[in-house]
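A.B. asks: Predicted model follows, preceded by the sequence.
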Amino acid sequence: MSMSTNTSRAVQFVKSFGGPEALDLREVPVPDVGPGQIRVRVIAAGLNPMDWFMTSDADTAARFGLSLPCGFGNDYAGVVDEVGDGVGEFNVGDRVFGGAFSRSVADYVVVDAPGHIGKGGDAHRTPDGLDDRIAGALAIAGCTAAAALAIVNPGPSDTLLIGGAGGGVGVFAVQLARLAGARVIGTGSAVSADALRALGAEPVTYGESLADRLRELAPDGITAAMDLHGTDTIAVARELGVPDARMATIAAAVDGVTPANGANAAPGAIEKIARLAAEGRLRVPIAATFPVNEVRAAVELQAGRHVHGKVVIDL
């Protein structure tokens, strides 16, 4: 689509919430910057399950405070394009990444500086040597993994079980736990085994008789667990004697187990992850990239839950 200088592209739900078919690429005014805010020209926007879960229907969207017309996506990376009054920490031209709540798949996002990953959005400096596509895939999954790890607090004496280890959050959780010195056993499908090994986890297939397979793999026992998919891993970990205090969930609630929320990640957690990625000590596999006009295909691929690594939209 051809644009004048005061319009830009944004992916939006216009008539209704729903699946990928409800998404449209629209021409919209370039957003204005208020005091304490920055405008970022987005270069890459990573997708997460949360993006399409929140916007799958009107009731769910309302629970997250979203209404039509509504943007799409949360993670972004790009370059500061304008700086609002009272912002001292960023300048035009700075490379930044962060979260922009349900509006990141767009040419421009306006976020609070430095901000918080919730509604107002946030921005962090992109370290030198870190590719925008990788920076644009860090915020939600990285913060969620950091929050879950803070609850479980794995160390060199731990054998940590991670359920759904091959997913977007799992990629970070596995590597951060390994960097903390823990042994990591990750559940996944048979086809995900090589991807899990590449991250440093010992793969085990989920499903029936998982407890038996784990007893064989870890005769000295499992000491901590994270369920990144539902509640099945928690049930098995309890069966193996893991105390509730050493467990976390991200996608379901279990009485007695602390749920992890990326919004509660410790200050500095996402900057640390970005530094590790820039140094090559943490690998962020990019499974596929799509131009913004193919956003529906990108969301379909991501929502299929069989992709190993991140799906990123190029703007």
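C.D. replies: Received, thanks. Numbers count the residues shown, from 1 in each chain.
A.B. asks: only C-alpha atoms for contact and neighbour calcs from this point on.
C.D. replies: OK.
A.B. asks: State the number of residues packed around the residue lying closest to G99 once chain neighbours are set aside.
C.D. replies: Using Cα to Cα, 6 or more residues apart in numbering and skipping residues adjacent in sequence, the residue nearest G99 is D75, 4.6 Å away. In terms of burial, D75 registers 32 neighbours under the definition other Cα atoms under 10 Å.
A.B. asks: How about A211?
C.D. replies: Residue neighbour count, defined by other Cα under 10 Å, stands at 18 for A211.
A.B. asks: That one in helix, strand or coil?
C.D. replies: Assigned state for A211: helix (three-state reduction, DSSP: H, G, I helix; E, B strand; the rest coil).
A.B. asks: Which helix or strand contains the residue nearest to it when sequence neighbours are not counted?
C.D. replies: Of all residues not flanking A211 in the chain, V236 sits nearest, at 5.9 Å (Cα to Cα, 6+ apart). Counting by DSSP states H and E, the secondary-structure element that holds V236 is helix 232-239.
A.B. asks: ok, second structure coming up, stack it against the first:
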Amino acid sequence: MKAISYREYGGPEVLEYGDVRDPKVGPDSVLVKVRAASVNPVDWKCMGGHLDAILDPVFPVIPGWDVAGVVVQPGAAVPEFVVGDEVIGYVREDFLSRGTFAEYVAAPVRTLARKPRNLTFEEASGLPLAGLTAFQVTTKTLDVTEGDVVLVHAAAGGVGSIAVQLARHAGARVIGTASERNHDFLRELGAEPVTYGDGLAERVRALAPEGVDAAFDTVGGDALKVSAEVLAPGGRLASIADGAVIGLGGHYCFVRPDADDLQRLTQLVEQDVVTVHVSETFPLERAADAYRLSAEGRTRGKIVVTVDWTTEDGPAAH
């Protein structure tokens, strides 16, 4: 099958497009015909070796953890899905090797859920990792509830934009940091936008003089420091970007695959509570360009890589 892969750590220049061996389908896995896979910052961080301390690479590595596609072969111990089911998944294992930037991926069933009926494959591929991160942090770690004032950093990004929607659905008031070009987008999501940069703490305090009840940091560094400064007494703090949050009395969060959480997200999408914004799409062979765009850090919503099946030439066995 065709896939994107890399044989050593590095930047987008190490990505190769070409033939790799077909995936084997274990008893607890599902072979998914990939229609789209979204790019996440963690993808190029893994490729650069920044997660080497916790994830062993098995080269060549096929990158990508998000997928939307169609089941073509359930594993022997998988009654949950049948051939033809449309699914989404956060296909992360505890090593780097069998990713989603390929024509097919063998996904553990624990990573999959039904695809929302009202999303395209491109939109649906942007939901798993970003959606699960936003869901697990807002509903579990921060326990956002009605009446809370919540600060979300990089609120126009993939994780941030979904976190805004989930917090608003919970009845919270949301303040979101973003560049000015994304302020109207945040207002459409129901957030009150503030520009990040120097003076951010003062701008947040102007909107929430008594402080915020919860802060969701997706950036780290100065954004994390500001988050701690503007917390109300007893406020909750979580970061997905900076382990220094622990020293500030907050929680460092790393999203985990969870089929039940992912199915709940599917339900929220079908109830029009959550939407996924796709800013740009690239064909599989141009995944390196998608990585470069993601690394710039200015994306609204998600960047997606698509697999063209107009002339199907995948593995004959499937």
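C.D. replies: Nice, thanks for sending it over. Quantities reported herein were computed from a predicted structural model and do not represent experimental measurements.
A.B. asks: Quick check: TM-score for this pair?
C.D. replies: After superposition, the two chains reach a TM-score (TM-score structural alignment, normalised by the length of the first structure) of 0.89; 298 aligned residues with a Cα RMSD of 1.8 Å.
A.B. asks: The helix holding V236 of the first structure: what's the following helix or strand?
C.D. replies: Beyond helix 232-239 of the first structure toward the C-terminal end (DSSP H and E), the next one is strand 247-249.
A.B. asks: counterpart of that following strand in the second structure, which residues?
C.D. replies: Per the alignment by TM-score structural alignment, strand 247-249 of the first structure matches residues 237-239 in the second structure.
A.B. asks: With stretch 133-143 of the first structure instead?
C.D. replies: Under TM-score structural alignment, the counterpart of stretch 133-143 of the first structure in the second structure spans residues 122-132.
A.B. asks: That stretch: end-to-end distance?
C.D. replies: Taking Cα to Cα, to the nearest Å as the measure, stretch 122-132 of the second structure stretches 17 Å from start to finish.
A.B. asks: Report the separation between the two terminal residues of stretch 69-80 of the first structure.
C.D. replies: The straight-line separation of the ends of stretch 69-80 of the first structure (Cα to Cα) is 25 Å.
A.B. asks: what's the spacing between the aligned partner of V152 of the first structure in the second structure and G49 of the second structure?
C.D. replies: Residue pairing (TM-score structural alignment): V152 of the first structure is matched to L142 of the second structure. Distance of L142 of the second structure to G49 of the second structure, computed by Cα to Cα: 30 Å.
A.B. asks: which residues of the first structure fall in helices?
C.D. replies: Secondary structure of the first structure (DSSP state H): helices at 49-54, 58-63, 132-135, 139-152, 168-179, 193-199, 210-217, 232-239, 269-278, 295-303.
A.B. asks: Now distance to R246 of the first structure too, for the ones you listed, in CSV please.
C.D. replies: Rendered in CSV, the data for these read as follows (distance: least, Cα to Cα, whole Å):
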stretch, distance to R246 of the first structure
helix 49-54, 25
helix 58-63, 30
helix 132-135, 30
helix 139-152, 5
helix 168-179, 13
helix 193-199, 22
helix 210-217, 17
helix 232-239, 10
helix 269-278, 20
helix 295-303, 30
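A.B. asks: Nearest to G98 of the first structure, out of the ones you listed?
C.D. replies: Comparison of the helices of the first structure against G98 of the first structure by Cα to Cα identifies helix 139-152 as nearest, at 5.3 Å.
A.B. asks: Packing partners of the closest one?
C.D. replies: On a contact count with 3 or more Cα pairs under 8 Å, 6 or more residues apart in numbering; DSSP states H and E, helix 139-152 of the first structure meets strand 75-83, strand 95-99, helix 168-179, strand 224-227, strand 247-249, helix 269-278.
A.B. asks: which residues in the second structure does the second one match up with?
C.D. replies: In this case it means strand 95-99 of the first structure. Under the criterion TM-score structural alignment, strand 95-99 of the first structure matches residues 86-90.
A.B. asks: With the first structure overlaid, report how far the matching stretch is off on average.
C.D. replies: Here the mean offset of stretch 86-90 of the second structure against the first structure after fitting is 0.9 Å, by mean Cα distance after the TM-score superposition for the first structure.
A.B. asks: if I read this right, the residue nearest to G99 of the first structure contacts S104, doesn't it?
C.D. replies: Yes. Look at D75 of the first structure against S104 with Cα atoms under 8 Å: they come within range, at 5.9 Å.
A.B. asks: list residues touching both of these two?
C.D. replies: Common contact partners of D75 of the first structure and S104 (Cα atoms under 8 Å, 6 or more residues apart in numbering): A45.
A.B. asks: For the second structure, give the strand that spans the most residues.
C.D. replies: Among the segments of the second structure that qualify as a strand by DSSP state E, the longest is strand 29-39.
A.B. asks: so what's the residue most central in space within the second structure up against?
C.D. replies: Within the second structure, the residue whose C-alpha comes closest to the C-alpha centroid is A130; the distance, by Cα atoms, centre = their mean, is 2.5 Å. A130 of the second structure makes contacts with G158, V159, I162, as judged by Cα under 8 Å, 6+ apart.
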